[in-house]
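> Sequence plus the predicted model coming up.
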Amino acid sequence: MEFTTAGVVGAGVMGVGVAQNLAQTGHRVVLVDVNDEVLDRARAELRTSLRAFALFNREAAVDPADVFDRIEFTTDYELLAKADFVVENVTEDWNIKKEVYERIDRIVRPEVIFAVNTSAISITRVGSVTSRPERVVGMHFMNPVPMKPMVEVIRGYHTTDATIDTARRFLAELGKDCVVVQDVPGFVSNRVLMLTINEAVFLVQDGVAPAADVDRIFKTCFDHKMGPLETADLIGLDTILKSVEVLYESFNDDKYRPAPLLKKMVAAGLLGRKSGEGFHKYR
């Protein structure tokens, strides 16, 4: 199958990144979300992201007008009928994801693969609400999507080898490699990362060190490009909280108990970069 047109469901930070990566590599994109306000924000985020990509990849000739021309911003899910591959990026909330998959399963051609861009939700569970569980695969992109060369691919219980092979080919067209892992909550990356971030929040909450110093230790002692709390701000503290809650519910293990400070900050609207303030300030 040729991947001429890709459907991208969810026009948040990750969805915009996936759409940009697809458009930059010559694909047509149908980017779907629930209302025009979300799509207007997506257009603005795309412009910002394209400027950043051009700044850090001066050798890559990227024409913003051409990228925009390849992306169809829409609230009409029916347009996904022309997609040759679908990447879903909606919020980490099972009830929302379940409703989305039940909806798109009736629209998208039966042979088309669904890639679940999730940090913690079971791929097997997603597949169970579709008529094509063998064609449902996890595809955990990292942020910012156009600049990250590796994707964590997750095999659900029913995911076939043919689906995995097609997912590899799809990612190769985006200029990405992948590592295939099994379907357990959090997979590899977030089972470790979310626990690390949550523990870093506890350190700030308990007065062991301020956020800047926690991040500085990781960057200077371990040569990490970003500290755990800077990473949390980049991902979004609301997404971090939902992911930790999924791990806590899935494993029933107190080590995944969300830090009260994390819950408080999300309730206060301090979500990180997207709100202008999280553990650090961005305005």
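The structure has been received and is ready for your questions.
> CA only for contacts and neighbour counts going forward, please
Noted.
> Which other helices and strands does the longest helix along the chain contact?
Scanning the chain for the helix with the most residues, using DSSP state H, yields helix 36-56. With contacts defined as 3 or more Cα pairs under 8 Å, 6 or more residues apart in numbering; DSSP states H and E, the packing partners of helix 36-56 are helix 13-24, strand 71-74.
> Can you check which of these gets nearest to residue 149?
Minimum separation from residue 149 across the helices and strands packed on helix 36-56 (Cα to Cα) falls at helix 13-24, 10.9 Å.
> who's in contact with that closest one?
6, 8-9, 28-29, 31, 42, 45-46, 49, 62, 67-68, 70-71, 88-90, 141, 143-146, 174 (Cα atoms under 8 Å, 6 or more residues apart in numbering).
> Can you report how many residues neighbour the nearest residue to residue 218 once chain neighbours are set aside?
Among residues not flanking residue 218 along the chain, residue 227 sits closest, at 5.4 Å (Cα to Cα, 6 or more residues apart in numbering). Residue 227 has 22 neighbours, counted by other Cα atoms under 10 Å.
> With residue 107 instead?
Neighbour number of residue 107 under other Cα under 10 Å is 16.
> ok, now residue 102?
Residues near residue 102, counting by other Cα under 10 Å: 15.
> Spell out which residues sit in contact with the residue nearest to residue 218, please.
Under the criterion of Cα under 8 Å, 6+ apart, the neighbours of residue 227 are 214-219.
> Is it possible to mark the buried ones in the residues you listed?
214-216 (16 or more other Cα atoms under 10 Å).
> tell me which of those is nearest to residue 124?
Top of the list for closeness to residue 124, among the buried ones among the contacts of residue 227 and by Cα to Cα, is residue 215 at 35.1 Å.
> Use this one as the comparison:
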Amino acid sequence: MGHGIAHVAAAAGYDVCLTDVSQAALDHALERVRDNLDRGIAKGKVTERERDDTLGHLHGEPDLRVAASAADLVIEAVPEQVDLKRAVFATAAETAPEHAIFATNTSSIPLAQLVGAVPRPAQFVGLHFFNPVHLQPLLEIVRAGATGEDTLQRALQFATRVGKDPIVVRDVAGFASSRLGIALGLEAIRMVEEGVASAADIDKAMELGYRHPMGPLKLTDLVGLDVRLAIAQTLAREIDPVRFAPPRLLVELVAAGKLGKKSGEGFYLY
């Protein structure tokens, strides 16, 4: 999701320094931004000048310390692993300016478990984007217990500038969006597991019957089954081990490497 966040920030005129675990991963992320912009041009939603301006504001840097050294805002978008996220923040904090805000894109982990890795807790906030970032209008801003009012206001200003419609929630596991979304997604997976209906028909029920733009199983494939599993495990641990217990089918598909669209197979083939 990091490339999508970089895309919308660069499109809004921010100078963006994107970093990743390797030069190859970084090159792939930058190419995905270009591909999304080119698709926008093909659909008549983006001009060539807008594409070129966006790419002109976007730079790649494989060294996190270098990338963070001049940042006003550091946004972490690594997998849903507490230790990994804390390590990213600790490394970025070595060189980030004192005024910099640190933000996490976590979709479920309580910020209280991450804030200890940043030097100034008042400058820590959650910025939860939604896939695909360049198309989805929502930004869920999570205010941790120590988040300062100035940080919150700067986060809201950022949301507006990148064209997102923000909501503000307090720091609880799953926040508002993931807690609701995962409940529907897990139940849809259980229905497939029980043979209630096919994945396509369950999705059609929600798309046509409840006017959801995308059914819960298509969305699970888009987000990634591994990401859905990580969210479910977090909510099962933090809120209710029964209500958010991952379905057996989800665990089996992830173990088999069937992670959804990114792997070519999940509940659908790609």
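Cool, the structure landed. None of these values were measured; they are calculated from a predicted model.
> what's the TM between chain one and chain two?
After superposition, the two chains reach a TM-score of 0.95 (TM-score structural alignment, normalised by the length of structure 2), with 269 aligned residues with a Cα RMSD of 1.5 Å.
> distance from the longest helix of structure 1 to structure 2 after superposition?
With mean Cα distance after the TM-score superposition for structure 1, helix 36-56 of structure 1 departs from structure 2 by a mean of 2.3 Å once superposed.
> What is the equivalent residue in structure 2 for the residue nearest to residue 218 of structure 1?
When structure 2 is aligned by TM-score structural alignment, residue 227 of structure 1 is paired with residue 215.
> What's the match for residue 97 of structure 2 in structure 1?
Residue 97 of structure 2 maps onto residue 109 in structure 1, by TM-score structural alignment.
> nearest spatial neighbour of that match, skipping sequence neighbours?
Nearest non-adjacent residue to residue 109 of structure 1 (Cα to Cα, 6+ apart): residue 81, at 6.3 Å.
> Give me the aligned partner of residue 248 of structure 1 over in structure 2.
Looking across to structure 2 (by TM-score structural alignment), residue 248 of structure 1 lines up with residue 236.
> Counting neighbours, what do you get for the residue nearest to residue 120 of structure 1 when sequence neighbours are not counted?
Spatial nearest neighbour of residue 120 of structure 1, chain neighbours left out: residue 186 (4.1 Å); criterion: Cα to Cα, 6+ apart. By the measure other Cα under 10 Å, the count of residues near residue 186 of structure 1 is 22.
> list the contacts for the counterpart of residue 186 of structure 1 in structure 2?
In structure 2, the residue matched to residue 186 of structure 1 (TM-score structural alignment) is residue 174. Residue 174 of structure 2 is in contact with 107-110, 231, 234-235, counting by Cα under 8 Å, 6+ apart.
> Tell me where structure 2 has strands.
16-18, 58-60, 73-76, 101-104, 124-128, 138-143, 165-170 (DSSP state E).
> The last one: how far from the chain's middle?
Between the mean C-alpha location of strand 165-170 of structure 2 and the chain-wide mean there is a distance of 15 Å, by Cα atoms, centre = their mean, to the nearest Å.
> rewinding a little: pick the one among the buried ones among the contacts of residue 227 of structure 1 closest to residue 164 of structure 1.
Using Cα to Cα, these come closest to residue 164 of structure 1 at residue 215, 36.2 Å.
> Skipping adjacent residues, who's closest to the closest one in space?
residue 227 (3.9 Å).
> how close does that neighbour sit to residue 209 of structure 1?
Separation of residue 227 of structure 1 from residue 209 of structure 1 (Cα to Cα, to the nearest Å): 13 Å.
> on that earlier part again, show only the entries of the contacts of residue 227 of structure 1 found in helices.
Per DSSP H, helices hold the following members of the contacts of residue 227 of structure 1: 214-219.
> what does residue 267 of structure 2 align to in structure 1?
Residue 267 of structure 2 maps onto residue 279 in structure 1, by TM-score structural alignment.
> which residues touch residue 154 of structure 1?
Here residue 154 of structure 1 is in contact with 123, 137-140, 180-183, 187 (Cα under 8 Å, 6+ apart).
> Neighbours of the match of residue 267 of structure 2, how many?
22.
> just residue 151 of structure 2 next, same as before
20.
> Distance of it relative to residue 100 of structure 2?
In terms of Cα to Cα, residue 151 of structure 2 sits 10 Å off from residue 100 of structure 2.
> Now do the shared contacts for those two.
Common neighbours of residue 151 of structure 2 and residue 100 (Cα under 8 Å, 6+ apart) are residue 123.
> Please say which position in structure 1 residue 201 of structure 2 maps to.
Residue 201 of structure 2 maps onto residue 213 in structure 1, with residues paired by TM-score structural alignment.
> Kindly apply the preceding question to residue 119 of structure 2 instead.
In structure 1, residue 119 of structure 2 lands on residue 131 (TM-score structural alignment).
> Could you measure from the closest residue to that match other than its chain neighbours over to residue 141 of structure 1?
Spatially, and ignoring its direct neighbours in sequence, residue 131 of structure 1 is nearest to residue 105 (6.9 Å; Cα to Cα, 6+ apart). Applying Cα to Cα, the value for residue 105 of structure 1 to residue 141 of structure 1 is 22 Å.
> which one of these two has more residues nearby?
residue 141 (25 against 17).
> And the helices in the stretch 101-250 of structure 1?
Along the stretch 101-250 of structure 1, counting by DSSP state H, counting those that start in this stretch, helices occupy 123-127, 161-173, 189-205, 211-221, 228-235, 237-251.
> tilt between the third one and strand 136-140?
When you say that, I think you mean helix 189-205 of structure 1. Inter-element angle recorded for helix 189-205 of structure 1 and strand 136-140: 40 degrees (by axes from the mean of the first three to the mean of the last three Cα atoms, to 10 degrees).
> One more: the fifth one?
For helix 228-235 of structure 1 and strand 136-140, the angle between their directions (the same axes, to 10 degrees) works out to 120 degrees.
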